[in-house]
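Colleague: Return atomic coordinates for the entry below.
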Amino acid sequence: MSANPEQPDAPVTRTNGRHEFTTVSSSDVYVGGILALRADEVAMPGGGRSRREVVEHQGAVAVVALDERERVVLIHQYRYPLDRRLWELPAGLLDVAGESPLNTARRELAEEVGLAAEEWSVLVDVAASPGFTDQAERVYLARGLSEVGLPEPVGDEEADLVVRRFELDRAVEMVFAGEIVNAPAVSGLLAARAVLRGEARPREPEAEWGDRPTRFAARSRR
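Modeller: Next comes the predicted model:
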């Protein structure tokens, strides 16, 4: 018998994209405040089963906020897993029950950088690492900015945020220099430049989001 459940002894007949990867069983390994880890047994094309460990996430939104001079608003924020500060877009988790992604984006833009926007559209949807997590982010383009002021008091993380505006081309240079590595920021900045150059068209702000994570949010409703 093969030691690897994904490498059976008998040759596997190719199913050419027609196999149904049915979940045979599922169990929770860990459930926390912003994510959960579950282990599933999945039916494989060769007739066997394979264990799939999946991190469930709430999902998030991020905002490429461009002012009238085509400068983008970035924040410098400490990220504990990488143990350093990263340049990122204003962003936040989809952690308010019943709140649409667009309204989450509006709220986070106001809470993190004290801005509102008149024009909203969808730039890209990003699957963070689909090999092991359902985490996904929707990145919006926001234009027609106005100051609304930062709320008081700020939270623990917000107290350390640095907010700065960069020329969009300079921010894209930072992407290619490895100075911006956050996935929604990388994809959002490149998409925004493509839109401004007329190379791409954004979607409507309420466009369908088929890969929005739902499993973790459903746990709180049980």
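Colleague: all contacts plus neighbour counts: C-alpha atoms, from now on.
Modeller: Fine.
Colleague: now the strands for the protein?
Modeller: 23-31, 35-43, 49-57, 60-65, 71-79, 84-88, 91-93, 115-127, 136-147, 162-167 (DSSP state E).
Colleague: export those strands to JSON lines and tack on distance to G178 and mean neighbour count?
Modeller: Listed next are the strands of the chain as JSON lines, based on distance: least, CA to CA, whole Å; neighbours: other CA atoms under 10 Å:
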{"stretch": "strand 23-31", "distance to G178": "33", "mean neighbour count": "12"}
{"stretch": "strand 35-43", "distance to G178": "28", "mean neighbour count": "17"}
{"stretch": "strand 49-57", "distance to G178": "26", "mean neighbour count": "19"}
{"stretch": "strand 60-65", "distance to G178": "18", "mean neighbour count": "27"}
{"stretch": "strand 71-79", "distance to G178": "15", "mean neighbour count": "19"}
{"stretch": "strand 84-88", "distance to G178": "11", "mean neighbour count": "17"}
{"stretch": "strand 91-93", "distance to G178": "20", "mean neighbour count": "21"}
{"stretch": "strand 115-127", "distance to G178": "19", "mean neighbour count": "20"}
{"stretch": "strand 136-147", "distance to G178": "20", "mean neighbour count": "21"}
{"stretch": "strand 162-167", "distance to G178": "16", "mean neighbour count": "15"}
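Colleague: please give me the structure for this one as well, since I'd like to look at both together:
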Amino acid sequence: MSAEKSGESASAPLADEPAFAPVSDSEIVFAGKVWDVRRDTFGYNGSGIVREYLDHPGAVAILALDEQDRVLLIKQYRHPVRTRDWELPAGLLDEAGEHPLVGAQRELAEEADLVATDWNVLGEFATSPGGSNEVIRIYLARGLAVAPEVFERTEEEADIEVRWVPLDDCVDAVLARRVQNPSLVIGALAAVAARARGWSSLGAADAPWPRHPVNWDHTV
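Modeller: Here you go, the predicted model:
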């Protein structure tokens, strides 16, 4: 179907469209330790539809870039995929009312023992739109320094491995399919593209985040 037939202008900027199908029933069918499974009944295209999905608090990831264009990566065990994968420092937004930027600053300190003076929004993505409402915001952190406090790490974080990797090498690893973590994949590619544009695409660190479920405006 052409853009004209679908009601969109071919010259319109490419952008997702907010849409809120009317929900007649919503319930938690599984309450987990970290996230839940929710079942919604909603109306769409004249049909009553039932869908179950992961109900997630959302997360932040941090691409910490030093003055040599190196990225701080951590290697951590991820049980669902049975892999110790290379990642950006990241964490859940599971503290009620916490601003995503504050959460990102906390996670960078806790997972990488770093603080930063310069913060920007680098990218955002939904991890699995057909089965989860999880959204992740990736921050670019620069002006790095060692955090004043070293945090004790337990469980999967107890044996975190840290490595500084040139940004271009991160992209090489992505394109060679040697790394699979989505925040790293998207963050590295976004950073190289943003750098090529003189960082003009970066967003303000405190930019609104309407795609996060806690900020949904159901009147849209």
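Colleague: Can you calculate the TM-score here?
Modeller: The TM-score (TM-score structural alignment, normalised by the length of structure 2) is 0.84; 199 aligned residues with a CA RMSD of 2.0 Å.
Colleague: just to revisit the earlier point, closest one to D211 of structure 1 among the strands of structure 1?
Modeller: strand 136-147 (7.0 Å; CA to CA).
Colleague: That closest one vs structure 2, mean deviation?
Modeller: Following superposition, strand 136-147 of structure 1 is found to deviate from structure 2 by 0.5 Å on average (mean CA distance after the TM-score superposition for structure 1).
Colleague: so that strand versus strand 49-57, what angle?
Modeller: Interaxial angle of strand 136-147 of structure 1 relative to strand 49-57 (axes from the mean of the first three to the mean of the last three CA atoms, to 10 degrees): 10 degrees.
Colleague: From the chain's centroid, how far away is strand 136-147 of structure 1?
Modeller: Distance of strand 136-147 of structure 1 from the chain centroid (CA atoms, centre = their mean, to the nearest Å) equals 14 Å.
Colleague: That strand - contacts with which helices or strands?
Modeller: If you count contacts as 3 or more CA pairs under 8 Å, 6 or more residues apart in numbering; DSSP states H and E, strand 136-147 of structure 1 packs onto strand 60-65, strand 115-127, helix 183-196.
Colleague: chain center to the first one: distance?
Modeller: Relative to its chain's centre, strand 60-65 of structure 1 lies at 9 Å (CA atoms, centre = their mean).
Colleague: And for the longest one?
Modeller: Its chain's C-alpha centre and that of helix 183-196 of structure 1 lie 13 Å apart, by CA atoms, centre = their mean.
Colleague: Buried by neighbour count: which residues of that helix qualify?
Modeller: Neighbour-count burial for helix 183-196 of structure 1, counted by 16 or more other CA atoms under 10 Å, picks out 184-193.
Colleague: could you dump the strands of structure 1 to JSON lines with distance to I180 of structure 1?
Modeller: Formatted as JSON lines, these follow (distance: least, CA to CA, whole Å):
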{"stretch": "strand 23-31", "distance to I180 of structure 1": "31"}
{"stretch": "strand 35-43", "distance to I180 of structure 1": "25"}
{"stretch": "strand 49-57", "distance to I180 of structure 1": "23"}
{"stretch": "strand 60-65", "distance to I180 of structure 1": "14"}
{"stretch": "strand 71-79", "distance to I180 of structure 1": "10"}
{"stretch": "strand 84-88", "distance to I180 of structure 1": "6"}
{"stretch": "strand 91-93", "distance to I180 of structure 1": "15"}
{"stretch": "strand 115-127", "distance to I180 of structure 1": "16"}
{"stretch": "strand 136-147", "distance to I180 of structure 1": "15"}
{"stretch": "strand 162-167", "distance to I180 of structure 1": "12"}
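Colleague: mind checking which of the helices and strands packed on strand 136-147 of structure 1 is nearest G98 of structure 1?
Modeller: Using CA to CA, the nearest of those to G98 of structure 1 is strand 60-65, at 14.0 Å.
Colleague: ok, and what's touching the closest one?
Modeller: With contact meaning CA atoms under 8 Å, 6 or more residues apart in numbering, strand 60-65 of structure 1 is reached by 72-73, 89-94, 101, 104-105, 109, 117, 135-143, 145, 184-185, 188-189, 192.
Colleague: Chain neighbours aside, what residue packs nearest to the residue nearest to the spatial centre of structure 1?
Modeller: By CA atoms, centre = their mean, structure 1 has its centre lying nearest to E137, at 2.2 Å. For E137 of structure 1, ignoring the flanking residues on the chain, the nearest one in space by CA to CA, 6 or more residues apart in numbering is A60 at 4.7 Å.
Colleague: who are the neighbours in contact with the residue nearest to S132 of structure 2 when sequence neighbours are not counted?
Modeller: Nearest non-adjacent residue to S132 of structure 2, counting by CA to CA, 6+ apart: L54, 4.4 Å away. The neighbours of L54 of structure 2, taking CA under 8 Å, 6+ apart as the test, are 35-38, 131-134.
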